[in-house]
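Visitor: next come a sequence and a model predicted from it.
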Amino acid sequence: FTINAMAVAFDPAGPGLLPPYAIIDPMGGGRDFADGLLRVTSPKVFFDDPLRLLRAFRFMAELGFALEGETEALLRSQADLITGPTGPAGARINGELARIMASGRASVTVRAMAEAGLLGHLFPELQAGAGVEQPPSHHLDVLAHNLQALTEMERLLAAPDAFFPGHGPSMTRYLAEQASGTLLKWAALFHDLGKPAVCAERSGRITFHQHERVGAAGFAVLARRFVWKKIEAERVGRLIALHMWPFHLNNVFQKDGVVTPRACLRLVKAVGDELPGLFMLAMADSLAGQGPGKPLAMEAALARLYDQVEETRRRFVEPVLTRPRLLDGHDLRQEFSLRPGPVFSVIFLGLQEAQVAGEVRSRQEAMAWVRDFLRGRQAQDF
């Protein structure tokens, strides 16, 4: 691009510059820089290195620049080079994408990539959502909804307290750790990745059963293609896989008016440290769906649910998870002659659920609970 085709002459024999001590600018990059324009230096630049197709959008994201008209037309006509036989390696693509998502203009930049055709070449799984209609709670097709969820996520990241009153400081701490904000943007963009594959019509209703599970599996393939770090791919995949959980839990909360300690424990065990992020993803998902069939005040309901979940977690769940177990594997082997295996995990989870519910408070009560559990298991076996 003209803006990075400028130079100054250094004296090879010393630390200073050579005369005339001016910027060498044969392509007019200084003028384009001042005007905020991205202009190619030659019609061959994208053929020479197709990564420049993506780098143009990275400059847009980081600098706020716009594509000059002829450059934009050239980019659109050659967008398929990004995944062609001479296209860049996945790791190089990921490096540019990561910088786009880390910027404050990720949403507008990704939309520009979609309009130019580049996004569809990079992520055909995402492009498959174009034209896929959704139930009346939505006003956009699947692709547009994913893009809108990214837009809403950027709003959330800028002011989490505006959407989750009273939780701004804790969410800000969460976002400050391990690039959580950037990963949430990815999760928002890909949260409904699985919908096109499972779209069906049942009794006149559009359904997407298990789309979160299918989407998480599809994202894992995508992450390998672009050489994601394993831990980051797992975090985003977990958020995609669990993104419907707050909505299902909200249905129960609206009916019963309470989140039970057992339900809270199951959620916390499943999502781990990503609890704030999961609710931010659910909020972005809700904000991105504004169809006439959407339940009223869903965002307010999600905020109230998060209040309840955090209160239940603090009062009932964390005390159990942070204290030593009442029984350990040695106890199960010695006292009940059990061999290590999957049943250990079932017992430990069941004990934790009984503890958070206040049904088991001591080692003796834990032993009695295991005896009852094993008797029930034997009865089922027969």
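Guide: Yep, it's here.
Visitor: from now on I want contacts and neighbour counts done on CA atoms only, so please keep to that.
Guide: OK.
Visitor: tally of neighbours for residue 87?
Guide: Here the number of neighbours of residue 87 (other Cα atoms under 10 Å) works out to 18.
Visitor: next: residue 339.
Guide: Residue 339 has 13 nearby residues by other Cα under 10 Å.
Visitor: and it, how close does it get to residue 64?
Guide: Distance, residue 339 to residue 64, by Cα to Cα, to the nearest Å: 62 Å.
Visitor: can you pull out the helices in the stretch 201-350 of the chain?
Guide: Along the stretch 201-350 of the chain, the segments classed as helices by DSSP state H, counting those that start in this stretch run 211-225, 230-242, 245-256, 261-271, 275-287, 298-312, 318-322, 329-336, 342-356.
Visitor: any chance of those helices in JSON lines, with distance to residue 96 and mean neighbour count too?
Guide: Shown next, in JSON lines, are the helices of the stretch 201-350 of the chain (distance: least, Cα to Cα, whole Å; neighbours: other Cα atoms under 10 Å):
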{"stretch": "helix 211-225", "distance to residue 96": "14", "mean neighbour count": "19"}
{"stretch": "helix 230-242", "distance to residue 96": "16", "mean neighbour count": "20"}
{"stretch": "helix 245-256", "distance to residue 96": "32", "mean neighbour count": "15"}
{"stretch": "helix 261-271", "distance to residue 96": "29", "mean neighbour count": "19"}
{"stretch": "helix 275-287", "distance to residue 96": "24", "mean neighbour count": "23"}
{"stretch": "helix 298-312", "distance to residue 96": "33", "mean neighbour count": "19"}
{"stretch": "helix 318-322", "distance to residue 96": "40", "mean neighbour count": "14"}
{"stretch": "helix 329-336", "distance to residue 96": "47", "mean neighbour count": "13"}
{"stretch": "helix 342-356", "distance to residue 96": "42", "mean neighbour count": "17"}
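Visitor: put this next to the first one:
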Amino acid sequence: MYPSVLANLAPENWPFSLEWLPQPAYMVGGAVRDAILGRKREYWDLDFIIPSDAVKVARAIAHHYQAGFVLLDSERQIARVVFPDATADFAQQEGQSLETDLHRRDFTINAIAYNPHTQKIIDPLHGCDDIQLSLLRMISPSNLADDPLRLLRAYRQAAQLGFNIEPNTQNTIRALASHISQVAAERVRVEIGYLLASSQGTPWITKAGEDGLLAPFFQNATSKSFDKLATVDTVATLVTENWPQLGVELQHYVRDTVKTTWLGLAKLACLVHPEPTTAENELQELTYSRAEVRAITTALKLFPQLKLADTVREQYFLFQEAGIVFTATILLALVYDNLVEPMSGTNPFGVYAPLISRYLNPDDLVAHPTQLVSGKDIMIALNIPPSPVVGQLLTEIGVAQAEGKVSTPQEAIDLAREIITNS
């Protein structure tokens, strides 16, 4: 195992030269674990333990390579150097020895060290054995209690690695579950985000819910709520098979600055209260961004209306209100409609299929209207002042265009004049 592991960890692959690390110095954590697993990383996320002057070492490396420098914890002497394609964290060794430091970590698979100067693997807690067994094993109950986020992190790492949680560790997590309420909401939100991001996380976030780790944060979630998460995955797969473009959109982030996908957002909507205002309060307490809160509340409000929108006018207003949130909205509508019986038949999507087709067609004037005239055009042509009436006229023109009643600027102006005359 070790030759290939050492090759994966070789300093030649680092964003900085080995000569900048004092002796001794050790790489620890996820990078070592993933190297042993043979997992490739596009983005290096390195962690180093240094017996002394960790921040000084980090600052010197950042200065030499003109990289970003962040002091993460002045008391514990932890700093981060940010490179274009990597981050490297440097932490002061806790305790009198490396082994003492490793014994303070969360799980054995994360308590393996690599000395790049000697190319030696240090594994006092037999984490390599647990990697071979695909097991997540705690180092001690007190370590989990010291930072209760580790309780939830066990489920996230099990999902990401395809591991199981060792039975004694699982029992300890259940016993300590109430401690999770001590953790800041934003830290919990990050772990939940990982679990919602893919189908691999679904059984584990469900397990976390069953074990009492989510109750303080999702007070309205029930066993049915977690059942819906699996249904989201099933429906998303079917949607992707029938409309690959929509499947691609489900994997897009809500925004570039918000690392939640539309698929993850639809799952999150299943865990909050279905009433939008109540859901908004829950999400705000969990420190979700304004964009995420708005998207979820919009989807919750609109999805019950989708199958009732049988006229062009109704569909026009739905698409206008939904915008890009349609991706999550249609997924929720399909999920709630198919909880009891699996989707089947020649057209399992029923009344939703035409709506999906409209949304995916950029030339469809119901889902993607184009403006024939501007508000200024209307005010000049009809000699009317700025007022809400202008907006109402533009809306009626948009609906008429979607219905095929107008198609030119002149026809739009004529319609506006007729509406003003008859009002």
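Guide: Okay, I see it. Keep in mind that this is a model prediction, so the values were computed, not measured.
Visitor: pipe the helices of the stretch 201-350 of the first structure into CSV and attach distance to residue 374 of the first structure per row.
Guide: Listed next are these as CSV, based on distance: least, Cα to Cα, whole Å:
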stretch, distance to residue 374 of the first structure
helix 211-225, 32
helix 230-242, 31
helix 245-256, 30
helix 261-271, 20
helix 275-287, 33
helix 298-312, 29
helix 318-322, 22
helix 329-336, 9
helix 342-356, 9
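Visitor: so which of these is nearest residue 120 of the first structure?
Guide: Minimum separation from residue 120 of the first structure across the helices of the stretch 201-350 of the first structure (Cα to Cα) falls at helix 211-225, 13.1 Å.
Visitor: ok, and what's touching that closest one?
Guide: 90, 123, 125, 190-195, 197-198, 233-234, 237-238, 240-244 (Cα atoms under 8 Å, 6 or more residues apart in numbering).
Visitor: mind running it again at 10 Å?
Guide: 89-91, 94, 122-126, 187, 190-199, 227-230, 232-234, 236-245 (Cα atoms under 10 Å, 6 or more residues apart in numbering).
Visitor: now stretch 170-182 of the first structure
Guide: 98-104, 106, 153-154, 156-161, 164, 168-169, 183-184, 186-188, 232, 235-236, 273-277, 280.
Visitor: buried subset of these?
Guide: Neighbour counting over those (16 or more other Cα atoms under 10 Å) leaves 98-104, 106, 153-154, 156-157, 160-161, 164, 183-184, 186-188, 235-236, 274-277, 280 as the buried ones.
Visitor: give me the number of residues near the residue mapped onto residue 170 of the second structure from the first structure?
Guide: Residue 170 of the second structure maps onto residue 72 in the first structure when the alignment is built from TM-score structural alignment. Applying other Cα under 10 Å, we find 18 residues neighbouring residue 72 of the first structure.
Visitor: ok, now which ones touch the closest residue to residue 72 of the first structure other than its chain neighbours?
Guide: Excluding its sequence neighbours, the residue lying closest to residue 72 of the first structure (Cα to Cα, 6 or more residues apart in numbering) is residue 116, at 7.9 Å. Contact analysis of residue 116 of the first structure by Cα under 10 Å, 6+ apart lists 72, 73, 75, 76, 77, 78, 79, 110.
Visitor: how about those in CSV, adding distance to residue 380 of the first structure and secondary structure?
Guide: Formatted as CSV, the contacts of residue 116 of the first structure follow (distance: Cα to Cα, whole Å; DSSP: H, G, I helix; E, B strand; the rest coil):
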residue, distance to residue 380 of the first structure, secondary structure
72, 68, helix
73, 69, helix
75, 65, helix
76, 64, helix
77, 65, helix
78, 64, coil
79, 61, helix
110, 54, helix
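Visitor: going by distance to residue 326 of the first structure, which of those residues wins?
Guide: Nearest to residue 326 of the first structure among the contacts of residue 116 of the first structure, with distances taken as Cα to Cα, is residue 110, at 50.6 Å.
Visitor: which residues does the equivalent of the closest one over in the second structure contact?
Guide: Using TM-score structural alignment as the criterion, residue 110 of the first structure maps onto residue 205 of the second structure. Residues in contact with residue 205 of the second structure (Cα under 10 Å, 6+ apart) are 152, 155-156, 159, 191-192, 194-196, 211, 213-214, 226, 229.
Visitor: one more time with 7 Å
Guide: residue 195 (Cα atoms under 7 Å, 6 or more residues apart in numbering).
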